[in-house]
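just a sequence and a predicted model for now, questions to come.
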Amino acid sequence: MNQHMRPEPVPFIDIAAQRRRLGTAVDEAVSRVLTHCLFINGPEVTQLEAALAAFTGAKHVVTCASGTDALLMVLMAKEVGPGDAVFCPSFTFCATGEAVALTGATPVFVDVDEATFNMDVESLKRGIATAKRLGLKPKGVIPVDLFGQSADHDAISAVAEAEGLFVLDDAAQAFGASYKGRRLGTFGHVTATSFFPAKPLGCFGDGGAILTDDAELAETLRSIRVHGQGSDKYDNVRLGLTGRLDTMQAAILIEKLRIFEDEIAARNVVAQRYAQGLGNVVTVPHVASGMISVWAQYTIRLPKGVDRNEFAAALKAQGIPTAIYYPKSMHQQTAYRDYPIADGGVPVCEALSDDVISLPMHAYLDEQTQERIIKAVRGALSS
């Protein structure tokens, strides 16, 4: 390569490569919707819900307009409101705590485990004590399956059961992941996920889904999804919102779901190559035993003393993008800094926000391109 030429940029997530693989299937699926013109609650929506139920083993699936709506609709169905405490990790995307705050309830931020980046059960216990001390009523817990790896659902459920809390699994980044041999979607009382385009299973717009084995909850969610309607369309029986997934996105997801298992396997090969190529220079992600991650992000921790901005700039100069999830944990963000934190603080969340950085990760990352990324990372660290 001529040294004056800028290196060909690597995509962070290659949606175009997947699009090529799907060929005309997506175009045909969209075309069918354009032909029948049932853009809201068309037949593909019900079809997708059945396919997602079959994929996860969940009895009921309610698709919706986004991962945030999925969380919010569940909290509304559970009648969460002022005076209630809902526990969530601070090291996560803001939607987790945002949905709680939107109901008028209080998000209480707890710490995460340094190895898995997921909710720390000891910190959850301390958070429950914190909430009680503040006169709040502990109501629910939202473990997040961060970056594609499941949280420790058995341990969290045990604490929740002892305290009478419902568990809402935020699997927005981990649809398709497995915990102890079972796919996510049946842990806790209810699971929320997202089909944002960058997610392992993404649509071509916003979208989400709620999965549960609770028939009554599913029925309530279907009502909330359409303005809280009852059996008579114009007698709304509860507060709701317009939380529907549109038919076109459902049609696209049906096609993408067909190749999803293949893609999960490919993502795991990519993750393995990263671990082999980088394991001795950075802290690579740790997958707990009995778990299969879907690698929504490949997030490394830089060694002490490495300037993260300089590291990112060195990679960018070689055409390699990086991203930081999350430079600020939720309790450090302007909108959330007045909400309570579990006793003992959230030191791991704060440490992670200081040193994590994510590398390109998708199912179509070929070995040659990945070697280029690995070489650039090692070079940036040794300079």
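Nice, I can see it.

please make it C-alpha for all contacts and neighbour counts, starting now.
Will do.

neighbours of Phe93, how many?
For Phe93, the tally of surrounding residues (other Cα atoms under 10 Å) stands at 18.

what does Ala115 give?
The number of residues near Ala115, taken as other Cα under 10 Å, comes to 13.

measure stretch 351-365 end to end?
End-to-end distance for stretch 351-365, by Cα to Cα, to the nearest Å: 29 Å.

oh, I was asking about stretch 205-220
Using Cα to Cα, the end-to-end distance of stretch 205-220 comes to 25 Å.

now swap in stretch 322-333 and tell me
Here the two ends of stretch 322-333 are set 22 Å apart, with distance taken as Cα to Cα.

what comes up buried for it?
Neighbour-count burial for stretch 322-333 flags Thr322, Ala323, Ile324, Tyr325, Tyr326, Pro327, Lys328, Ser329, Met330, His331, Gln332 (criterion: 16 or more other Cα atoms under 10 Å).

mind listing what's buried in the helix or strand hosting Ala160?
Applying DSSP states H and E as the criterion places Ala160 in helix 153-163. When burial is assessed from 16+ other Cα under 10 Å, helix 153-163 yields the following buried residues: His153, Ile156, Ser157, Val159, Ala160.

ok, now how distant is Gly379 from Pro321?
Relative to Pro321, Gly379 is positioned 15 Å away (Cα to Cα).

what comes into contact with the lengthiest helix in the chain?
Secondary structure of the chain read by DSSP state H shows that its longest helix is helix 260-278. Residues from elsewhere that reach helix 260-278, judged by Cα atoms under 8 Å, 6 or more residues apart in numbering: 176, 200-201, 284-285, 293-295, 298, 361-365, 370, 374, 377-378.

now list the buried members of those.
Neighbour-count burial within these applies to 176, 200-201, 284-285, 293-295, 298, 361-365, 370, 374, 377; the criterion is 16+ other Cα under 10 Å.

mind listing which of those are in helices?
Those of those lying in helices (DSSP H): Gln370, Ile374, Val377.

tell me where the stretch 51-200 of the chain has helices.
According to DSSP state H, counting those that start in this stretch, the stretch 51-200 of the chain carries its helices in the segments 67-77, 95-102, 121-133, 153-163.

show me where this protein has its strands.
60-64, 84-89, 106-110, 137-141, 166-170, 178-179, 182-183, 190-194, 208-212, 291-292, 298-301, 356-359 (DSSP state E).

tell me which of those strands lies nearest to Ala17.
Proximity of the strands of the chain to Ala17 was assessed by Cα to Cα; the nearest stretch is strand 356-359, lying at 17.5 Å.

use this one as the comparison:
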Amino acid sequence: MKISLIDLKRQYQTIKEESDKAVLDVLNNAQYIMGENVKSFEKEFSEFLGAKNSISVGNGTDALIIALRALGIGEGDEVITTSYTFFATAEAISYVGATPVFVDVDIETYNIDTKLIEEKINNKTKAIIAVHIFGNPCDMDEINKIAKKHSLFVIEDAAQAVAADFKGKKIGTLSDLACFSFFPTKNLGCAGDGGMIVTNNDDLATIVKALRVHGSGENGLKAYNILNNIDEVVEEDKSTDNTVYNPLKYYNYLIGQNSRLDELQAALLRIKLRKLEEWTNNRIENAKLYTEGLKDTNLVTPVTQKDGKHVYHLYILQSEKREELCNFLETKGIATGIYYPVPMHLQKVFKPLAYKEGDCPNAEYLSKRTFALPMFPELKAEEIDYIVNAVKEFN
């Protein structure tokens, strides 16, 4: 038996007819940029989360960069985040000219250890980026409490956590700005790159809308007015066609960037969004089968954040013999993945920040032990049984 870490072809087959039609409809309509599918997807995503504003962008990394810029974070500022995450979280902080300040993680949930945040705060600190790693929600109550006490912004890096929740509220609605990725392997993935920024703050939403399209047009002017405390009514011109010609894009008010979700991706994401709850439930059930099957082994299985709903973007285990076990599973046709082999504070690019081994001991410990088993909604019970038996055979 051969089992992939994620099987995108299998998922496509479940929505093939709808997806093919949606793509052809976009091609026939020939409206490729900022069209009706993008507008509808943004609205539907907001409704799904229970948020006021969802602004689509080109990818999850752009989402983080634009979110930081919308908050005015840049040179001389510091942003606190976890050391145990994908590089984009820290990269975005550095990209805007700020300095990432790394905090160790809770050894059980793998999320930022909230008890260690306050000691990292100083007069340069402007924000906390909370990463809901692997789909496991952070303790947002504690993070927001700390942020409020010190007048800091909070950004959720929800790239791996779409459909997760904390105390009954969807991840993505518990911060000033939240960032999502629609990279194909994500729980809600498109057929290329895509991202979303979510906020309940209308002014921040306007600034984000401006920054994603070169700071131009009505939103550029609105954002300029907001940032400069100018009270002026700006009428929106809905008569123009962004695909062919929009004269307003030649009037620029902020230094922004080009980061837009295209119509093809939005059309596919609208279909997948309707399937997301079903797919999420499948992931949770698959995780239960894994955890039950592996309970008598010496492997450490995932722990869900208290009051949280884990959506298992990845099913992560810990093993003292990670390399040997992964090599053994490969001989059985079972794919595995290592997340993450080098914590952020020890990445060579951050060497100038002068972190050293031992600064984030839990992140370092996990980086040597954690790995992922196959996890996707279409994974079959018999495949999980095969994987579990293979793991037990090694043990």
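That came through, no problem. Note that the structure is predicted; figures quoted are calculated from it, not measured.

thinking again about what came up before, tell me which of Gly379 and Pro321 of structure 1 has more neighbours.
Between Gly379 of structure 1 and Pro321, Pro321 has the larger neighbour count (other Cα under 10 Å), namely 20 against 13.

list the residues that contact that one.
Pro9, Val10, Pro11, Phe12, Ala312, Leu315, Leu359, Pro360.

what does the first one correspond to in structure 2?
Mapped onto structure 2 by TM-score structural alignment, Pro9 of structure 1 lines up with Lys2.

same check on the fifth one?
Here Ala312 of structure 1 is matched to Cys326 in structure 2, going by TM-score structural alignment.

once you drop chain neighbours, what's closest to its match?
Residue nearest to Cys326 of structure 2 in three dimensions, not counting chain neighbours: Thr336, with 6.2 Å by Cα to Cα, 6 or more residues apart in numbering.

distance of that neighbour relative to Glu323 of structure 2?
Between Thr336 of structure 2 and Glu323 of structure 2 the distance, using Cα to Cα, works out to 10 Å.

and the gap between Ala51 of structure 2 and Gly195 of structure 2?
If you go by Cα to Cα, the gap between Ala51 of structure 2 and Gly195 of structure 2 works out to 16 Å.

what about these two, which has more around it?
For Ala51 of structure 2 versus Gly195, the count of surrounding residues by other Cα under 10 Å is larger for Gly195: 25 against 18.

contacting residues for that one?
Contact criterion Cα under 8 Å, 6+ apart gives 56-63, 179-183, 261 as the residues in contact with Gly195 of structure 2.

same thing but at 10 Å, please
Neighbouring residues of Gly195 of structure 2 by Cα atoms under 10 Å, 6 or more residues apart in numbering: 55-64, 159, 179-183, 189, 259-261.

same deal with Leu299 of structure 2?
Leu299 of structure 2 makes contacts with Thr291, Leu317, Gln318, Ser319, Glu320, Lys321, Arg322, Arg369, Thr370, Val391, Lys392, Asn395, as judged by Cα under 10 Å, 6+ apart.

ok, and the most crowded of those?
For the contacts of Leu299 of structure 2, counting by other Cα under 10 Å, the largest number of neighbours falls to Thr370: 23 neighbours.

and the corresponding residue of structure 2 for Arg372 of structure 1, how many neighbours?
Taking TM-score structural alignment, Arg372 of structure 1 has Tyr386 as its aligned residue in structure 2. As a burial measure, the neighbour count of Tyr386 of structure 2 was computed by other Cα under 10 Å and equals 16.

and Glu44 of structure 2, by the same measure?
Other residues near Glu44 of structure 2 come to 16 when the count uses other Cα under 10 Å.

setting aside sequence neighbours, what's the nearest residue to the counterpart of it in structure 1?
With the correspondence set by TM-score structural alignment, Glu44 of structure 2 lines up against Ala51 in structure 1. Once flanking residues are discounted, Ala51 of structure 1 sits nearest to Ile254: 7.5 Å by Cα to Cα, 6+ apart.

what's that neighbour aligned with over in structure 2?
Taking TM-score structural alignment as the alignment basis, one finds that Ile254 of structure 1 is matched in structure 2 by Arg270.

what sits against its match?
With contacts defined as Cα under 10 Å, 6+ apart, Arg270 of structure 2 is in contact with Ser19, Ala22, Asn37, Val38, Ser40, Phe41, Glu42, Glu44, Phe45, Leu188, Cys190.

and which of these is nearest to Lys275 of structure 2?
Distances from these to Lys275 of structure 2 were compared by Cα to Cα; the smallest belongs to Leu188, at 9.1 Å.

and that closest one, what's its match in structure 1?
Using TM-score structural alignment, the equivalent of Leu188 of structure 2 in structure 1 is Leu201.

what does Phe350 of structure 2 give?
Across the alignment, which pairs residues by TM-score structural alignment, Phe350 of structure 2 is matched by Tyr336 of structure 1.

wait, that match sits on Ala99?
No: applying Cα atoms under 10 Å, one finds Tyr336 of structure 1 not in contact with Ala99, separated by 11.9 Å.

any common contacting residues for these two?
Listed contacts common to Tyr336 of structure 1 and Ala99 are Pro107; contacts here mean Cα under 10 Å, 6+ apart.

re the thing from before, ok, the match of Ala312 of structure 1 to Met375 of structure 2 distance?
From Cys326 of structure 2 over to Met375 of structure 2 (counting by Cα to Cα), the distance is 15 Å.

repeat that for Val23 of structure 2.
The span separating Val23 of structure 2 from Met375 of structure 2 equals 27 Å under the rule Cα to Cα.

for Gly256 of structure 2, same thing?
Gly256 of structure 2 sits 37 Å away from Met375 of structure 2, going by Cα to Cα.

OK, contacts around the aligned residue in structure 2 for Leu75 of structure 1?
If you follow Leu75 of structure 1 across to structure 2 using TM-score structural alignment, you land on Leu68. Contacts were defined as Cα under 10 Å, 6+ apart; by that measure Leu68 of structure 2 touches 62, 74, 79, 92-93, 95-96, 98, 126-127, 129, 153-155, 177, 208.
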